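# Here's a sequence, model it:
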Amino acid sequence: MSAEDAMRIHDSKHADAIELFFNGRRFTARAGESVAAALFASGVKALRVSPRLREARGMFCLMGSCQECLVMVDGRRVLACQTPVSEGLRIETVQETGADV
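Okay, the predicted model is just below:
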């Protein structure tokens, strides 16, 4: 089983397939997954770009401590690892303005 496959909820009897969008691209997720898990399972590894070094940032701790999975949902900054997916959810990359710490 691949790392991406391990992140996916497979029991379709208990988790409906839903549609979400990341930077305008359509993805499929399973109800109950976090935004981070759903995007990672769909092959998305980078959620934003660091402001100073312009390097890709994505999932790291997956428990809300590191802030690396910061995204915009409905105009609010949220952590992708702490945000559950929902039907039609529109997720955007955060436009960074500060410097890397």
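
# Please count neighbours and contacts with C-alpha atoms only from this point.
Noted.

# which residues touch Leu62?
Shown in contact with Leu62 (C-alpha atoms under 8 Å, 6 or more residues apart in numbering): 36, 81-82.

# at 6 Å instead, please
For Leu62, the contacting residues are Cys81, by C-alpha atoms under 6 Å, 6 or more residues apart in numbering.

# Go ahead and flag the most central residue of the chain.
For the chain, Ala36 is the residue whose C-alpha lies nearest the centre (C-alpha atoms, centre = their mean; 3.0 Å).

# Next, the second sequence, to be compared with the first:
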Amino acid sequence: MSEIVIDGEPLPFVEGQTLAAALVAAGRVAWRTTRVRHRPRGVFCGIGVCFDCLVRIDGVGGQRACLVQAAEGMTVTTEEYDDE
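Here you go, the predicted model:
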């Protein structure tokens, strides 16, 4: 099984899984919060229409986890908004 790094922690994934699928398979159903009320968000539509599953991949923010296929050695950071 291959691994990606999520927020500094290794996470195994199955070849062909998207980042969202790997996160949900590991029990993480939310990985960011909304800007105003800090409500948890994760995968919602699963087809790239909404923007609930945003993550930072290898330093590039605003990536939809449901559209990006997990790849060995990928570094993912979950995105949290702050009010500043």
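
# counterpart of the residue nearest to the centre of structure 1 in structure 2?
Using TM-score structural alignment, the equivalent of Ala36 of structure 1 in structure 2 is Ala20.

# That match belongs to a strand?
No - counting by DSSP: H, G, I helix; E, B strand; the rest coil, Ala20 of structure 2 is not part of a strand but helix.

# Check the contact between the residue nearest to the centre of structure 1 and Ala80; I expect there is one.
Yes - counting by C-alpha atoms under 6 Å, Ala36 of structure 1 touches Ala80, with 4.7 Å between them.

# which ones are touching the match of Ala36 of structure 1?
Counting by C-alpha under 6 Å, 6+ apart, Ala20 of structure 2 has contacts 65-66.

# how close does it get to Val55 of structure 2?
Per C-alpha to C-alpha, to the nearest Å, Ala20 of structure 2 is found 10 Å from Val55 of structure 2.

# again, but for Trp31 of structure 2
Distance from Trp31 of structure 2 to Val55 of structure 2, by C-alpha to C-alpha: 8 Å.

# Common neighbours of the two, please.
Common contacts of Trp31 of structure 2 and Val55 (C-alpha under 6 Å, 6+ apart): Thr78.

# Please enumerate the helices of structure 2.
Using DSSP state H, the helices of structure 2 run over residues 19-25.

# Fine by me, thanks again.
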